[in-house]
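A.B. asks: just a sequence and a predicted model for now, questions to come.
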Amino acid sequence: MVRLRTNAPALRVKPMVSLWADNKRSSRSHRATGATGAFVVDICLHLGAHRTGSTGFQVMLNGQRPALRRAGLAYWGPERTRGGLLAGLVKNPHHLSTRDTQLGQRSCGRLRMEFTRLEHAGVQQLILSEENLIGTMAQNLEAVRLYGQLSGRLERVSPAFEGRGLRIGIAIRAYDLHWASQLAFRVKAGAALPSAADLDRLATQPRRWHDVIADIGDVFPMAQLVVWPFEGWVANPAPLVAALAGRPVALGPMAKPYKSNASAPAAALAKIAAERGDLDGALRLATARHGARYMPFDSEQIWKLQEDYRADIAWLKAGAGPRVTYLDPTEDTFCGADMTEGSHHDREERSVGSAR
């Protein structure tokens, strides 16, 4: 397997620098045309990840539809993607039936038809935002792997994008906070509190963000990848639109970013555990101060997970490959950041349709 990692010299990638300087697709006059003479719509694919500010980004995009239209951009978010558009494309690839495979193939064909419709409407680019294309939180935790099914999932949807310019965006997050946020959501949704053995497996599971990024690049060898840290951009998602589009995009007035359905704090999870009869788990959480974040990992595990994240950031800053752009807002923005992210869209394991 060809990996994205190169021997590029250490170089700090400045945020928003050269994202579109040489991008011929930034001008309609340079865009390719299809057999009918219509311009071929380019795809800007936002893959999340879960619990990395994706909902705030989607809410912002939804509120910016008029400005996006003026810039030649269309936007499809969960309101569109979770209404059957991706039927057969979000299920666990290890549990596919013949019907699932056929349904996924039809969905790819339907996507291509919808892209053609956008072309005839004069749309230059489509921003498609859907986290579940790379997996679900339930699968991450059950398999104890960070999007371990990503390659198999994206390979199934990749035919829909053939022949089009493709830019892919993904946010990453510090592992201790990312796993804790996923666990908090799953506990609130009905799962049991993790055991010490569960936490040890999560802290030592081998997949890293650099594996996720490399796998995306392997599935889409012609795509440009844009990567940003949750901690540095969750409060200011507007520049991410231009990063995804690969060109300047004039947006309208912005509402203040907000957090909806944020991760449940430790006290709330203690109450849930007590109501379910898990008194030992409730007791472990009951000593947390009011409003304290749920953090199940011990100090050694936190240190190890943060070191793993620092290694990923260093890899991105040093040059993760010629097709990867890293949006680097500040130094060490993830250290001690007190950010949570939640979403009414986090019902995806129920609403997308047989994703597990």
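C.D. replies: The structure has been received and is ready for your questions. Numbering: from 1, shown residues only.

A.B. asks: please make it C-alpha for all contacts and neighbour counts, starting now.
C.D. replies: Noted.

A.B. asks: list the contacts for residue 212?
C.D. replies: By C-alpha atoms under 8 Å, 6 or more residues apart in numbering, the contact set of residue 212 is 146, 147, 150.

A.B. asks: next, format those residues as TSV and append distance to residue 252 and neighbour count.
C.D. replies: Conversion of the contacts of residue 212 to TSV gives the following (distance: C-alpha to C-alpha, whole Å; neighbours: other C-alpha atoms under 10 Å):
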residue	distance to residue 252	neighbour count
146	36	24
147	35	22
150	34	20
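
A.B. asks: can I get these in a markdown table with secondary structure and distance to residue 221?
C.D. replies: Formatted as a markdown table, the contacts of residue 212 follow (DSSP: H, G, I helix; E, B strand; the rest coil; distance: C-alpha to C-alpha, whole Å):
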| residue | secondary structure | distance to residue 221 |
| --- | --- | --- |
| 146 | coil | 21 |
| 147 | coil | 19 |
| 150 | helix | 15 |
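
A.B. asks: pick out whichever of the residues you listed sits closest to residue 93.
C.D. replies: residue 150 (9.3 Å; C-alpha to C-alpha).

A.B. asks: was I right about the closest one contacting residue 215?
C.D. replies: Yes. Using C-alpha atoms under 8 Å, residue 150 is in contact with residue 215, at 7.3 Å.

A.B. asks: quick one: the strands in this protein?
C.D. replies: 42-46, 73-76, 125-129, 166-172, 224-229, 324-326 (DSSP state E).

A.B. asks: take the one below as the second:
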Amino acid sequence: MTRYVLHLGAHRTGSTSLQTVLDGLSQEIAPAKVLTPPRPDKRSTATIREVLGDAVRAHRSRNPLTRWTGLRRSRTDLAALTGGADRVILSEEMLLGPAFKRDGRGLYPEADARLRAARALLRDSPERLHLTIRSYASFIVSVYAMRAVFAGNLPPFDQIAQRLCDPEAGWPDLIDVIQRVFPGTPLHIAVLEDTRLEDRVRDLLGDWARIEEIRDPGGVNAAPTTEAIRAALSMSRGAYDPDCLVADHAGGTRFDPLETADKERLSQRYQNDLDRLRRRGDLVWVSRP
């Protein structure tokens, strides 16, 4: 039986840098296998994101036969990606789905359905789960910026700012969802502001491999500028190359649309939620050595 460790993201918490490091270590941690999603240097490569997407669609079907055949096909595709490895590190932000709805509501509103599809795909619970969280204010702004450029089909920020700045759920709610789907599975939590990339990579690897040096690739998947976002919102999806658009406007203005009052309110909510989470005894906290 394949043993999995799942890194769930979240979005804009250094996941791409972590995945870049993991892919670079693939030979050093062999025979364990690393599965990561597409990024600018591997857009045309078959990745775990496609398999997970197919599994989600199959799992949502109301037709039992469609659901069974779809999951069976997804499991075959997953086996091809793992190559028969008995240990697999799977890092994919879309295991949780989109961070919010198109109108700005929710915090990972599809997480429950997508995680249940992932569990059906894997057949059993993974060995460990990992999640990195960050301040709500910076998270909301950064996720909006990336989604506006790479996914498109979003209203301007100010039209949905009220919902984005008053999320219906927070990190404790998402963690509750994860634990309901994977009861009893150790859940490791990293706070982006308090941990280094090296800390998160080593915690994810656990005792699978002893890597002497882990270097932060730096500058990976930088947030789009205000000018890049404005250009993306003025065009229809598919009418431009997102990577090129981000690069063309890289020297623009930092996207910072929140009012001071919103930042302070979100910062206080984040601190309150962190305090709540740290009082719980069912989480493993990633920290600097």
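C.D. replies: Yep, it's here. Given the structure is predicted, the values throughout are model-derived calculations rather than measurements.

A.B. asks: on that earlier part again, for the contacts of residue 212 of structure 1, give me CSV that also has distance to residue 306 of structure 1.
C.D. replies: What follows is these, written out as CSV (distance: C-alpha to C-alpha, whole Å):
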residue, distance to residue 306 of structure 1
146, 15
147, 19
150, 23
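
A.B. asks: from residue 149 of structure 2, how far out is the corresponding residue of structure 2 for residue 173 of structure 1?
C.D. replies: By TM-score structural alignment, residue 173 of structure 1 lines up with residue 134 in structure 2. Remark: distance between residue 134 of structure 2 and residue 149 of structure 2 (C-alpha to C-alpha, to the nearest Å) = 21 Å.

A.B. asks: which residue of these two possesses the greater neighbour count?
C.D. replies: Using other C-alpha atoms under 10 Å, the more surrounded residue of residue 134 of structure 2 and residue 149 is residue 149, with 27 against 21.

A.B. asks: so what's that one up against?
C.D. replies: By C-alpha under 8 Å, 6+ apart, the residues touching residue 149 of structure 2 are 224, 228, 229, 232, 233, 242, 246.

A.B. asks: could you rerun that using 7 Å?
C.D. replies: 229, 232, 242 (C-alpha atoms under 7 Å, 6 or more residues apart in numbering).

A.B. asks: which non-adjacent residue is nearest the second one?
C.D. replies: Right, the one you point to is residue 232 of structure 2. Closest residue to residue 232 of structure 2 apart from its sequence neighbours, by C-alpha to C-alpha, 6 or more residues apart in numbering: residue 149 at 5.3 Å.

A.B. asks: could you do the last one as well?
C.D. replies: If you skip the residues right next to it in sequence, residue 242 of structure 2 has residue 150 as its closest partner in space, 5.5 Å away by C-alpha to C-alpha, 6+ apart.

A.B. asks: pretty sure the one you found sits against residue 245.
C.D. replies: No. Residue 150 of structure 2 is beyond contact range of residue 245, at 9.6 Å (criterion: C-alpha atoms under 7 Å).

A.B. asks: okay, which residue is most central for structure 1?
C.D. replies: By C-alpha atoms, centre = their mean, structure 1 has its centre lying nearest to residue 48, at 1.2 Å.

A.B. asks: what distance do you get for it to residue 213 of structure 1?
C.D. replies: Using C-alpha to C-alpha, residue 48 of structure 1 is found at 12 Å from residue 213 of structure 1.

A.B. asks: same deal with residue 115 of structure 1?
C.D. replies: Separation of residue 115 of structure 1 from residue 213 of structure 1 (C-alpha to C-alpha): 25 Å.

A.B. asks: ditto for residue 139 of structure 1
C.D. replies: Computed with C-alpha to C-alpha, the distance linking residue 139 of structure 1 and residue 213 of structure 1 is 18 Å.

A.B. asks: between the two, who's got more neighbours?
C.D. replies: Neighbours were counted for residue 139 of structure 1 and for residue 213 using other C-alpha under 10 Å; residue 213 has more, 22 against 18.

A.B. asks: map that one onto structure 2.
C.D. replies: By TM-score structural alignment, residue 213 of structure 1 lines up with residue 175.

A.B. asks: residue 86 of structure 2: neighbouring residues, count only.
C.D. replies: Using other C-alpha under 10 Å, residue 86 of structure 2 has 13 other residues around it.

A.B. asks: follow-up on the earlier one: residues contacting the match of residue 173 of structure 1?
C.D. replies: If you count contacts by C-alpha under 7 Å, 6+ apart, then residue 134 of structure 2 has 13, 191, 192, 193 around it.

A.B. asks: ok, now residue 68 of structure 1?
C.D. replies: Per C-alpha under 7 Å, 6+ apart, neighbours of residue 68 of structure 1: residue 74.
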